[in-house]
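Engineer: here's a sequence, model it:
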Amino acid sequence: MGSGCNRRHVALLAFPFGTHAAPLFSLARALATATPSAGEVSFTFLTSARSAASLGTATCPPNLRIFEVSDGRPEEHASTVEQLVGRFMAATPGNFESAMEAAVGATGGLRFTCLISDAFLWFVGEMAAGMEVPWVALWTGGPSSLSAHLHTDLLRGKFGVEEKDASLDEDLGFIRGLSGLRIRDLPDGITSGDVTGKFSQLVHMMGRKLPTADAVVFNSFQGLNSDLDLDLTSKLKKTIPIGPIHLWDPTESRPDRFNCVQWLDQIGPATVVYISFGTHVNLQPPELAELAEGLEASGFLFLWSLKDSAKEHLPAGFLDRTKDRGLVVPWVPQVEVLAHAAVGAFVTHGGWNSVLESITGGVPMVCRPFLGDQMMNARAISHVWKVGARFEGGAMKKDEVVRVLGRVVEEEEGRMMRERMRGLKEIAVRAVRAGGSSVQNLESLVEMVVGR
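Structural biologist: As a prediction, this is how the structure comes out:
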């Protein structure tokens, strides 16, 4: 065991909403596993009790502990996401500071030597400055939306903060790496929507503060967009792409209770449409019915991850009529499904984790974006990388479902999408092989945070 002055204590502060905590916890496990014995380097992961319960902690390294922070919400009070985030941010940074003091006490008074946080928690930079330790931020979304947040003041100066039809289709090519994306693809709160809301203010401040971070880590890989890589490098002190994270830190396996993979094993290559909109997106009943009618009319085989509570909104008799060519289940092992040769298209909301999982599976996407970075991701998929399509005009309609699925699964255009997707897959997989760019970047991050 090293002397006390050489010991390190790293705090990881999570944003405990949506899918934000999981990538940070993956990073925590990777850092803890890669560092010396528990006596040399300690890691403290700080998140809410609800968030902690959703993380797989069975394989937690011995030098990594989880400490709970208050999320600022009364147990009995149901709230909107905006209200929940507002309450949580109102409780910060005091809730984190209290938990951090408890963690210091639990390690025998070992003070923190580095703070790593979700990028949304911009105030951690000020905490780190006061403690005279490095601040490392993790961006969990797509790199194009990170660029948009870094350029918010530029975008508002050029376009204002009111939605103007005349400028919605203007190309963002004046920002390096964003060519092919449009004003209408920007996340809500940058130049349109509720720009004064709590969440919009949070991400605006984040965009201003991230350039002060000692490093910004993100779940992507070098070569996906070289121009964007260069732009981010010019705006930030240090950029560290370490993705795709799911390739080097797979989630703890859960039994395939509904035999999805076994069902796919009986089917020919690139013929199944897989549908999932993630854990937190719930289609409105009319749109869900239109999607179901489109799937039925298309004639394609399909695997649909759909909560049991939503099945009541399916068209009458849909499950019976499609039982010989469709499987509708409440949970799917998504990474394994997207890696299966039978899957020919992925209907998705375009969340960044799903995008990366589809890339590494080599499956073209059909996007129905809803919020956040999903619009930018969907546009990149359909018009920049050209590895998929998107439903235009908002909610899905039966006839468009039939038309778009036909393009991707059956037509020559879909074959070209799969070919381009194979190229992206190879770049992604190469990044996490021994000696790959993401592996080297993770090693440099270990050296940075523990002072090796």
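Engineer: going forward, measure contacts between C-alpha atoms and count neighbours the same way
Structural biologist: OK.
Engineer: can you tell me the SS state at Ala345?
Structural biologist: strand (DSSP: H, G, I helix; E, B strand; the rest coil).
Engineer: show me what contacts it?
Structural biologist: 270-274, 363-366, 405, 408-409 (Cα atoms under 8 Å, 6 or more residues apart in numbering).
Engineer: repeat the analysis, applying 10 Å as the threshold.
Structural biologist: 270-275, 302, 338, 358, 362-366, 388-389, 405, 408-409, 414, 418 (Cα atoms under 10 Å, 6 or more residues apart in numbering).
Engineer: and what of Thr107?
Structural biologist: 9, 39, 42-44.
Engineer: same question, Leu319
Structural biologist: 292, 296, 311, 325-328.
Engineer: which pair in the residues you listed spans the largest distance?
Structural biologist: Farthest pair in the contacts of Leu319 (Cα to Cα) is Lys311 and Arg325. Separation: 17.2 Å.
Engineer: can you tell me how far Leu45 is from Gly423?
Structural biologist: In this structure residue 45 is Phe, not Leu. Distance of Phe45 to Gly423, computed by Cα to Cα, to the nearest Å: 36 Å.
Engineer: same check, this time on Leu46
Structural biologist: Taking Cα to Cα, one finds Leu46 at 38 Å from Gly423.
Engineer: between those two, point out the one with more neighbours.
Structural biologist: The residue with more neighbours, out of Leu46 and Gly423, is Leu46; 28 against 12, by other Cα atoms under 10 Å.
Engineer: PyMOL command to pick out the buried ones of the contacts of Thr107?
Structural biologist: Of those, the buried ones can be selected in PyMOL as follows, counting by 16 or more other Cα atoms under 10 Å:
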select buried, resi 9+42+43+44
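Engineer: following up with a second sequence; could you model it the same way so I can compare the two?
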Amino acid sequence: MEGKPSLCETQVSNVLVFPFPIQGHINPMLQFSKRLASKGLRVTLLAITSTNKPMQLSESSINIEPIEFEEGENVAGVDDYLDLYTTIIPGKLAKLIEKKKSSQHPIKFLVYDSGSPWTLDVARSAGIDAAPFFTQSWAVNAIYYHFHKGTLKLPLEQPVVKLPSMPALEVSDLPSFVRDTEAYPGLGNLVRSQFTNLEEASLVFCNTLDMLEDEVIRWMSSYKPIKTIGPTLPSIYLDKRLEDDKDYGINLFKPDTDACIKWLDSKEPASVVYISFGSLAALGEEQMEEIALGLKRSNKFFLWVVRETEQKKLPTNFVEEALEKGLVVSWSPQLRVLAHKAVGCFITHCGWNSTLEALSLGVPMVAMPQWTDQPTNAKFVEDVWKVGIRVRVDKHGIIKKEEIERCVREVMEGEKSLDIKSNSESWKKLIKEAVDEGGSSDRNIDEFVAKIICK
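Structural biologist: The predicted structure follows:
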């Protein structure tokens, strides 16, 4: 798709986009980069490359600039990785910016992952303006903001949390890094540090849309201008205005595409339960067995993504015994699966990208959150957007087979199913309008591009 001509200058403006190097953060910022490039900007995505965790990116509409990061042998876990990352990468980024300042395509702006707030200081030191990109929902961001400011303190004095422009939240609805600050201290500090210098940024990007979170966005916009630019799905699943934008362009695992689509093609519309808990979640053996038994009890067709490292947790002979009703794969082309007419329900961990994909494609959800932002997203799925049902755990933290069966049946055939399906279709329509020409997210991107071109 050709970009809009510049009214202010003939020289192409170069924007750097700097995501945090995990797939759930790269995907939305890569898609945002494609949108910026389609509107006439020269976009360079800075990709952290590591021999330990190779990640292939191939995208013709934008430039990919590698930043090498060798972890070494002493990185024992996530916290060690983050310590090393924040020690080494700022200096490498500063050198790269300095080198590019003298190129034929001068840098006009840097968009960085909100989890790396130090990037703003690096950019400003180089004489470049910058803005954070929040990859999670604004409701979750607002909770972290209140926690950072001290207006949300734990333990709670009341059974529910009441925050401005938010529904009443129970402790179980809060992000895990707020509920338990001792678990994964490195990751917890990362998400809680996003607001350390936010007041210095001129604007904020967020992978959401105005109507989806209108109240909390309006409240936060009184403090800092927020540009909602999402959802950041490939264009073919939304407005279809970007040619050849059919996939994110990045996969940690190879999807069993042919097997999934061929199997789905043989099923009736809205007859299949799709189950996936993303690339990180690791469920216990007992929980895996309860899900398997719950799927059997529901008597529905199912397509279940179980990573190779997790398949040993399945009940003995489950895959073979389930052949009549189900298909178990190690990875799937999730967007193609959710867009398939045969899928009628999505059992999801409610990661923000998966939640946005289901909302954008009109797929009702059974919310089964695990950690991080997922409990808050699940709260909104059930009680605010009303596009699904959240599972209830027993006193030992396990979702029993009876609960799995209940939720699947309720979403696909129960009393609430018609309302859930209707709400899902309504959000699908509103989301398409937001990203289509003249929609709220499209206008926000246009306004940013005009600012950069005329800067």
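Engineer: what's the TM-score for these two chains?
Structural biologist: Here the TM-score for the pair of chains, by TM-score structural alignment, normalised by the length of structure 1, is 0.87; 433 aligned residues with a Cα RMSD of 2.8 Å.
Engineer: the residue nearest to the spatial centre of structure 2 is in what secondary structure piece?
Structural biologist: The centroid of structure 2 falls nearest to Asn353 when counting by Cα atoms, centre = their mean (2.8 Å). In this assignment (DSSP states H and E), Asn353 of structure 2 forms part of helix 352-361.
Engineer: now the next helix or strand after that helix on structure 1. Mean distance?
Structural biologist: Sequence-wise, the next helix or strand downstream of helix 352-361 of structure 2 (DSSP H and E) is strand 365-367. Once fitted to structure 1, strand 365-367 of structure 2 is off its aligned match by 1.2 Å on average (mean Cα distance after the TM-score superposition for structure 1).
Engineer: which other helices and strands contact strand 365-367 of structure 2?
Structural biologist: Applying 3 or more Cα pairs under 10 Å, 6 or more residues apart in numbering; DSSP states H and E, one finds that strand 365-367 of structure 2 makes contact with strand 272-276, strand 343-348, helix 352-361, helix 374-379, strand 388-390, helix 401-412, helix 417-435.
Engineer: which helices and strands sit right next to the third one?
Structural biologist: For helix 352-361 of structure 2, the packing partners by 3+ Cα pairs under 10 Å, 6+ apart come out as helix 23-38, helix 334-338, strand 343-348, strand 365-367, helix 374-379, helix 417-435.
Engineer: buried stuff in the third one?
Structural biologist: Of all the residues in strand 343-348 of structure 2, those buried under the rule 16+ other Cα under 10 Å are 343-348.
Engineer: between those, which is nearest Lys254 of structure 2?
Structural biologist: Nearest member of the buried residues of strand 343-348 of structure 2 to Lys254 of structure 2, counting by Cα to Cα, is Thr348, at 19.7 Å.
Engineer: so that closest one touches Ser276, yeah?
Structural biologist: Yes. Using Cα atoms under 10 Å, Thr348 of structure 2 is in contact with Ser276, at 5.6 Å.
Engineer: now do the shared contacts for these two.
Structural biologist: 354, 368.
Engineer: that's a strand at Ser70 of structure 1, yeah?
Structural biologist: No. Counting by three-state DSSP, Ser70 of structure 1 is not part of a strand but coil.
Engineer: measure it to Gly299 of structure 1 for me?
Structural biologist: Taking Cα to Cα, one finds Ser70 of structure 1 at 50 Å from Gly299 of structure 1.
Engineer: His149 of structure 1 now?
Structural biologist: Distance from His149 of structure 1 to Gly299 of structure 1, by Cα to Cα: 42 Å.
Engineer: comparing those two, which residue is more hemmed in?
Structural biologist: Just comparing His149 of structure 1 and Gly299: by other Cα under 10 Å the higher neighbour count belongs to His149, 23 against 13.
Engineer: give me the nearest residue to the more buried one, chain neighbours excluded.
Structural biologist: Nearest non-adjacent residue to His149 of structure 1, counting by Cα to Cα, 6 or more residues apart in numbering: Gly207, 5.0 Å away.
Engineer: counterpart of that neighbour in structure 2?
Structural biologist: Alignment note: Gly207 of structure 1 maps to Phe195 in structure 2; criterion TM-score structural alignment.
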